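Chemist: A predicted structure for the sequence below; I have some questions about it.
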Amino acid sequence: METGLRQVLEQRGAESPVLIGIRTGGVWLADVLSKRLDIEEPFGELDISFYRDDFSRIGLNPRVKPSSLPFDTEGRDIILIDDVIMSGRTIRAAMNEIFDYGRPASIILATLIDLGARELPIQPDVTGKTLALDSHQRVKLRGPDPLRIEFQEARQ
């Protein structure tokens, strides 16, 4: 994932990018990637709970924390990081929130795992691994130290 991100940044001419991780797994990955990519500016953290399109149906997550973007997003190249992409709805919510802070120059999407079950036309620019799971299987990033991928059986 790190090598792929470096290539995309170079191709796009992204100078001084900032990282934004989507809670919780994306924040853990942003922490690791900020060190590996030598990005000195602190990374941002998004809690997209209020931006979800199913908010009125599922209610508020009891662990909601405010988002924290310790930089201006206006005109910036942003690397948006999530642990798992499936439908694309989490990423849509994250981009809506980012645009509420300001209009970035670009957003590069990096995900550790791509499950490929899109409901929206949103694709990562960089993916660590593409997986195909059975309908009863789930994948979860656990951490933060150590980071590990866990496979689970869904409740019926």
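Modeler: Received, thanks.
Chemist: all contacts plus neighbour counts: C-alpha atoms, from now on.
Modeler: Noted.
Chemist: Provide the count of other residues in contact range of the closest residue to Asn61 other than its chain neighbours.
Modeler: Spatial nearest neighbour of Asn61, chain neighbours left out: Ser49 (6.9 Å); criterion: Cα to Cα, 6 or more residues apart in numbering. Ser49 has 22 neighbouring residues, counting by other Cα atoms under 10 Å.
Chemist: let's bring in a second one:
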Amino acid sequence: MNAEEIRRALTRISHEIVEKEGTADLIVVGIQRRGVPLARVVADAIKEHEGVDVPFGTLDISFYRDDLTTISVAPVHKGTSIPGDVTGKTVILVDDVLYTGRTIRAALDALIDYGRPKAIRLVALIDRGHRELPIRADHVGKNIPTTSEEVVRVCVKEIDSEDLVKVELLAEHLAANEAAEKKAKG
């Protein structure tokens, strides 16, 4: 997906959300890192077509993960900013890729610390399948079937200097990450 396809998918999703949920008592929350800029696009699109400034927040799930040691030796806490109590609100939770479901399970645990929402609706820009937990997205930008030897990489301008979705072979993805880490260390 290129930048325009990503924008169109998120705009379509924003219309679906308003159609199903309305705008009253709605909060849009992005999961750190790449879910945050995607959530901002959804919130901005709702404001553009409905004239309603929807509360926006960010959610860091680092310490809620059950697979923390397999992801990173020293996780970096990126911060959570939830606009008030979520009790009685409909929370639109946004992430970049829905894969095993573990990120979303952790996000649900983290979100409940901020109150008891009326409902939580999940937005995933990409659903790649391979679920380990019984979790599904309410709104999906695109379904991209993958193998276990592939990685779906979502790039966002705010972090990666471009908006792009691509499928890479796992070995190539790991090699590129290793090269980037070496370059960053100098």
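Modeler: That came in fine, so what should we check first? Since the model is a prediction, treat every value here as computed from it, not as a measurement.
Chemist: about what we covered before: tell me the counterpart of the residue nearest to Asn61 of structure 1 in structure 2.
Modeler: Under the alignment defined by TM-score structural alignment, Ser49 of structure 1 corresponds to Ser62 in structure 2.
Chemist: With Arg63 of structure 1 instead?
Modeler: Match for Arg63 of structure 1 (TM-score structural alignment): Val76.
Chemist: List the contacts of its match.
Modeler: Ser62 (Cα atoms under 8 Å, 6 or more residues apart in numbering).
Chemist: ok, now Tyr114 of structure 2?
Modeler: 82, 84-87.
Chemist: Okay, it and Gly57 of structure 2: tell me how far apart.
Modeler: In this view, Tyr114 of structure 2 and Gly57 of structure 2 are 12 Å apart by Cα to Cα, to the nearest Å.
Chemist: what do these two both touch?
Modeler: Contacts common to Tyr114 of structure 2 and Gly57, judged by Cα under 8 Å, 6+ apart, are Ile82.
Chemist: SS state for the residue positioned nearest the centre of structure 1?
Modeler: For structure 1, the residue sitting closest to the mean C-alpha position, by Cα atoms, centre = their mean, is Asp82 at 2.2 Å. Three-state assignment for Asp82 of structure 1 (DSSP: H, G, I helix; E, B strand; the rest coil): strand.
Chemist: So which residues of structure 2 form strands?
Modeler: Applying DSSP state E to structure 2 gives strands spanning 26-31, 56-59, 90-98, 119-127, 139-143, 150-155, 164-169.
Chemist: Against structure 1, what's the mean shift for the second one, could you check?
Modeler: By that I understand strand 56-59 of structure 2. On superposition with structure 1, the mean distance recorded for strand 56-59 of structure 2 (mean Cα distance after the TM-score superposition for structure 1) is 1.0 Å.
Chemist: For Glu48 of structure 2, the count of nearby residues, please.
Modeler: 12.
Chemist: Skipping adjacent residues, who's closest to the aligned partner of Glu132 of structure 2 in structure 1 in space?
Modeler: Using TM-score structural alignment, the partner of Glu132 of structure 2 in structure 1 is Glu119. In this structure, Glu119 of structure 1 finds its nearest non-sequential neighbour in Ser87, 4.8 Å apart by Cα to Cα, 6+ apart.
Chemist: remind me, longest helix of structure 2?
Modeler: Counting residues, the longest helix found in structure 2 (DSSP state H) is helix 3-21.
Chemist: OK, contacts around Leu109 of structure 1?
Modeler: Neighbour list for Leu109 of structure 1: 79-81, 123-126 [criterion: Cα under 8 Å, 6+ apart].
Chemist: Also Leu120 of structure 1?
Modeler: Counting by Cα under 8 Å, 6+ apart, the residues that Leu120 of structure 1 touches are 87-89.
Chemist: picking that back up, which other residues reach the longest helix of structure 2?
Modeler: 38, 41-43, 45-46, 90, 123, 125, 139-142, 162-164.
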